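**Student:** make a model of this:
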Amino acid sequence: MNLQDSAAIRGTIVYCRYDPGADDASEALRIIEDGLLVIRAGRIVAIGAASDLLKELDAQAEVVDRRGKLIVPGFVDAHIHYAQTDIIASYGEKLLSWLERYTFPAEMRFADPEVARDTAAFFVSELLRNGTTAALVLGTVHAHSVDALFGEAQQRGMRLAAGKVLMDRNAPEALRDTAESGYRDSQALIERWHGCGRLSYAITPRFAPACSDAQLAAAGELACHYPDTYVHTHIAENVDEVAWVAELFPWSRDYLDVYDRYQLLRRGSVYAHGIHLSASEHQRITQAGAATVFCPTSNLFLGSGLFDYGRACCNRLTVGLATDVGAGTSFSMLETAAEAYKVSQLNGVALSAGRLLYLATLAGAETLNVDDRIGRLDIGYEADFVVLDPEATPLMARRNQHIDTTVDRLFMLMMMGDDRCVHSTWVQGVCQHHRDASD
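**Tutor:** Here you go, the predicted model:
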């Protein structure tokens, strides 16, 4: 093996080869207690025991020693609103009133390109500070909101997908586009950004009630014309929302049928929430190669309901995990995983440490159809990874003294962890965040 001109990082390497909840999961979670991850030109070129690989490195190769810490794949946030960063933890509303009281006023501010640029810079830094190296993001109705976000992500080398919100009804006049302008602006953004480096475009009807038939039809035309883009929207988050969709689209048999009618159900379609989907809708999403997203902190915060992850898995849904900031209450995928564990406990399923890591990493990559590039730590994969510190706080350090296995240490990190545990975040082999810049 030629490991010349490479760099390496040493520590306890943990990642999922596949879903640890699968029928034969004995080999799903890979742990290398004293491991070495070798990187060249932004990709992983070797992974294995440090005792073996150190012998093959150049004498001059840089080895970053992080023994005592865990090296895991970068987190993948499968649904987040960057324009809602400044309204996180706003009090007291359910979904539809949350939009009226907090979301729409916040998004109106993005008519100012400077607000978009400032928020995008903070947002991307906050993702990296929390160990998130890839995300699927909603902009606002303003095309320049997406330009600002893509520009920031491109500077950091992140794998990020985003789109301009399409919304021509049931919203303030200042936040409405039209079917024609939405199509035109989205097409221009696709031509400008889609496939540029690690960036991808997501056609983004906000949700069915905010879109006329004409706008949904235009979004479907875009989806057909650009089949390798994503379709990113919301579905069945709240019971009142589901009832509203039935009123607005009386011809539909269910919520999913609205998107299906307008050619927005296909591979690459990502539907956030899906708490109140039927078994039939699960089946049709699976058959189409689409995915849903589990957003536990926002579902709890808005009182929307408990996503039944066990039921979704039984129905063979592809499910990612997401913070859903700003109704979601943290940028941390560790905190989000902890809430997913608690929600699943209430539904009678105890998620293992490996399953939680899978949800925060590889499942998100599968949701975005990029699991051949990110989500694992394997040869040929893009070198996006996070170094986690199990002694980031005094309580965690004390708890860590009483843990004997890496699996238990991983579970502790998932239950007690937050941004303080993210020692460093690496994107394409470059450290883009370090908790202690002087280290």
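**Student:** from here on, just use CA atoms for contacts and neighbour counts.
**Tutor:** Will do.
**Student:** which helix or strand contains residue 46?
**Tutor:** Using DSSP states H and E, residue 46 falls within strand 43-49.
**Student:** what packs against the following helix or strand past that strand?
**Tutor:** Next helix or strand after strand 43-49 toward the C-terminus (DSSP H and E): helix 50-53. Using 3 or more C-alpha pairs under 8 Å, 6 or more residues apart in numbering; DSSP states H and E as the contact definition, the elements that helix 50-53 packs against are strand 29-40.
**Student:** show residues contacting the strand it packs on.
**Tutor:** If you take C-alpha atoms under 8 Å, 6 or more residues apart in numbering as the criterion, strand 29-40 is touched by 3, 5-18, 20, 44-50, 53-54, 67, 354, 383, 406, 429.
**Student:** out of those residues, name the ones that lie in strands.
**Tutor:** When strands are assigned by DSSP state E, the members of those inside them are 7-16, 44-49, 67.
**Student:** gap between the spatially closest residue to residue 310 that is not a sequence neighbour and residue 124?
**Tutor:** If you skip the residues right next to it in sequence, residue 310 has residue 349 as its closest partner in space, 6.6 Å away by C-alpha to C-alpha, 6 or more residues apart in numbering. In this structure, residue 349 lies at 33 Å from residue 124, with C-alpha to C-alpha, to the nearest Å as the measure.
**Student:** which of the two has more residues huddled nearby?
**Tutor:** Here residue 349 and residue 124 are set side by side on neighbour count (other C-alpha atoms under 10 Å), and the busier one is residue 124, at 21 against 15.
**Student:** ok, and what's touching the host helix or strand of that one?
**Tutor:** Element membership for residue 124, per DSSP H and E: helix 113-129. Contact with helix 113-129 is made by 82-83, 85, 109-110, 133, 144-145, 148-149, 152-153, 331, 419, 422, 424-425, 432-435, as judged by C-alpha under 8 Å, 6+ apart.
**Student:** which of the residues in that helix are buried?
**Tutor:** Using 16 or more other C-alpha atoms under 10 Å as the test for burial, helix 113-129 gives 113, 116-117, 119-120, 123-129.
**Student:** quick one more, to check against the first:
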Amino acid sequence: MTNHDTTACAYRAQLLYFVADPACLEDPSEAMRYYSDGLLLVNAQGRIEACGDYARLADSLPADVRLVDLRGKLIMPGLIDTHLHFPQTDMIASPSPGLLPWLENYTFPTERRFEDKSHADEVAGVFLDELLRNGTTTALVYGSVHPESVDAFFEESHRRNLRMIAGKVMMDRNCPEYLRDTAESGARESEDLLRRWHGKGRQMYALTPRFAPTSTPEQLAACGELARAYPDVFMQTHVAENKDEVKWVSELFPKSRSYLDVYDSFGLLRPRAVYGHSIWLDEQDRARLHETGSVAAHCPTSNLFLSSGVFDFVAMRQSGVLHTLATDVGGGTSFSMLRTMNEAHKVARLGGWHLTAAAMFYLATEGTARALDMQGQIGTLAPGAEADFIVLDPQCTPLIARRSSLLDSLEEQLFVLAMLGDDRCISATYSAGRRVHQRDA
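**Tutor:** Here you go, the predicted structure:
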């Protein structure tokens, strides 16, 4: 196993993290902890030891701690992406008139190559490089149907000591024969992978039925049994992304009240269950998501690219549904959570909701950590948390630098980064206290 020990370091910069949802408070600043001249102390075990004003903490630093001066930059928790497909890295930006032909013409043929472990190894490295380059330190990741793909992903993530969540796609019908498992083999292979990887280092497993149309009732029932047997693992799938898909599900499961009800009937709504897209839901569906502690992952760049529909922020918030942001690569068109925020803001405005910059960064950090039942572990700079953080550079491009020189508030600075930013804004990415990406290296 790779030695992931690090040395204690302190970082001087602007610091920002969240302790509550800014959208729920009359004064959003009360949801933040912001230090214009801050000090972040990371111990040798890769955890945050202290976070606060430089003037208050500097004199108490141990003599052997290395001080890294990053003044002019902003340190925040690493970003969290709750829905994307690592086998689709090589087919991002593939043209298609809609979701179902996109799957048939691009997705399935691309995923076929992941039966080759050496290919999966290569793509896992490229995929993780892209996440880290964009400041994403934790993601919920779909493998292919092949167990080799998940082994490849976890092996590379474990080598880098990243906090990642992933799973093997389960798919036993309505797909090419070369990508098909069975209800029995899909459950057996998933359980084998789960036992091998869940809790190994910083790796976590997610049961991953692709979506209801590609799983028989027998496979969904087997997945439900695994979900009950392993309540601390995650569960991820797609729901109500596209009107044609919703109609197809109603034909395949005529006894179910709705698309979401299909999963509910097999016991797949629960904490740590993440439902990608969640567009075409009704009030009863949203009530069930809320009641069960399930999570809706909003994928704006994918939804716009495939013309799937508009995520209803107003209804989700009124129903109290836990919701997060996600890139959905390769239906999504960028690995950047900053570009994802950009599109999420516009989608929210179309639906009558003003998504502030503070709310967007909360959704990509502390808000998602809470939704995933990982509060205090990731998504924060609070003492005791894992030291996964990013260094944002307000001078990264001439336009962002000029715009940043004319600002009146922290909200404006965050809004500029979300509207104009991309991977160039990420000066560095740290995982468990170790630098795992440097922009100019």
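**Student:** quick one: TM-score?
**Tutor:** Aligned and superposed, the two chains score 0.97 in TM-score terms (TM-score structural alignment, normalised by the length of the first structure); 433 aligned residues with a C-alpha RMSD of 1.1 Å.
**Student:** closest one of the buried residues of helix 113-129 of the first structure to residue 296 of the first structure?
**Tutor:** residue 127 (17.7 Å; C-alpha to C-alpha).
**Student:** quick one: map that closest one onto the second structure.
**Tutor:** Matched by TM-score structural alignment, residue 127 of the first structure corresponds to residue 131 in the second structure.
**Student:** equivalent analysis for residue 376 of the first structure, please.
**Tutor:** In the second structure, the residue paired with residue 376 of the first structure according to TM-score structural alignment is residue 380.
**Student:** please apply the same query to residue 61 of the first structure.
**Tutor:** Aligned counterpart of residue 61 of the first structure in the second structure: residue 65 (TM-score structural alignment).
**Student:** cool, residue 250 of the first structure as well?
**Tutor:** In the second structure, the residue paired with residue 250 of the first structure is residue 254, using TM-score structural alignment.
**Student:** how near is the match of residue 61 of the first structure to residue 42 of the second structure?
**Tutor:** To residue 42 of the second structure, residue 65 of the second structure is 9 Å away according to C-alpha to C-alpha.
**Student:** who has more neighbours out of these two?
**Tutor:** Between residue 65 of the second structure and residue 42, counted using other C-alpha under 10 Å, the more crowded position is residue 42 (28 against 15).
**Student:** just give the closest residue to that one, not the sequence neighbours.
**Tutor:** Closest to residue 42 of the second structure by C-alpha to C-alpha, 6+ apart is residue 48, at 4.5 Å.
**Student:** and the gap between that neighbour and residue 441 of the second structure?
**Tutor:** Residue 48 of the second structure is 25 Å from residue 441 of the second structure, where distance means C-alpha to C-alpha.
**Student:** looking at the two, which is more packed in?
**Tutor:** Applying other C-alpha under 10 Å to residue 48 of the second structure and residue 441 shows that residue 48 carries more neighbours, namely 25 against 6.
**Student:** show me what residue 329 of the first structure lines up with in the second structure.
**Tutor:** Per TM-score structural alignment, residue 329 of the first structure is aligned with residue 333.
**Student:** how big's the offset between the helix holding residue 124 of the first structure and the second structure?
**Tutor:** In this overlay with the second structure, the average offset of helix 113-129 of the first structure from its partner residues is 0.7 Å by mean C-alpha distance after the TM-score superposition for the first structure.
**Student:** and the helix or strand just after that helix, what does it pack onto?
**Tutor:** Read in the C-terminal direction, the helix or strand following helix 113-129 of the first structure is strand 132-138, with elements assigned using DSSP H and E. Using 3+ C-alpha pairs under 8 Å, 6+ apart as the contact criterion, the elements in contact with strand 132-138 of the first structure are strand 75-81, strand 159-163, strand 422-427.
**Student:** Throw the ones you listed into a markdown table and include mean neighbour count and distance to residue 137 of the first structure, thanks.
**Tutor:** Formatted as a markdown table, these follow (neighbours: other C-alpha atoms under 10 Å; distance: least, C-alpha to C-alpha, whole Å):
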| stretch | mean neighbour count | distance to residue 137 of the first structure |
| --- | --- | --- |
| strand 75-81 | 29 | 5 |
| strand 159-163 | 28 | 5 |
| strand 422-427 | 25 | 18 |
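**Student:** can you redo these as JSON lines with distance to residue 411 of the first structure?
**Tutor:** Listed next are these as JSON lines, based on distance: least, C-alpha to C-alpha, whole Å:
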{"stretch": "strand 75-81", "distance to residue 411 of the first structure": "16"}
{"stretch": "strand 159-163", "distance to residue 411 of the first structure": "27"}
{"stretch": "strand 422-427", "distance to residue 411 of the first structure": "15"}
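**Student:** OK, contacts around the residue lying closest to residue 376 of the second structure once chain neighbours are set aside?
**Tutor:** Once its chain neighbours are removed from consideration, residue 376 of the second structure has its nearest residue in residue 385; the separation is 5.5 Å (C-alpha to C-alpha, 6+ apart). With contacts taken as C-alpha under 8 Å, 6+ apart, residue 385 of the second structure has the following neighbours: 47-48, 376-378.
**Student:** what's the separation between residue 385 of the second structure and residue 42 of the second structure?
**Tutor:** 10 Å.
**Student:** how about residue 171 of the second structure, what's its match in the first structure?
**Tutor:** Going residue by residue (TM-score structural alignment), residue 171 of the second structure aligns to residue 167.
**Student:** no no, residue 96 of the second structure
**Tutor:** Using TM-score structural alignment, residue 96 of the second structure pairs with residue 92 in the first structure.
**Student:** give me the number of residues near that match?
**Tutor:** Here the number of neighbours of residue 92 of the first structure (other C-alpha under 10 Å) works out to 10.
**Student:** hmm, back to that, separate out the buried members of the contacts of helix 113-129 of the first structure.
**Tutor:** 82-83, 85, 110, 133, 144-145, 148-149, 152-153, 331, 419, 422, 424-425, 432-434.
**Student:** the residues you listed in strands, which ones?
**Tutor:** Applying DSSP E to those, the entries found in strands are 133, 422, 424-425, 432-434.
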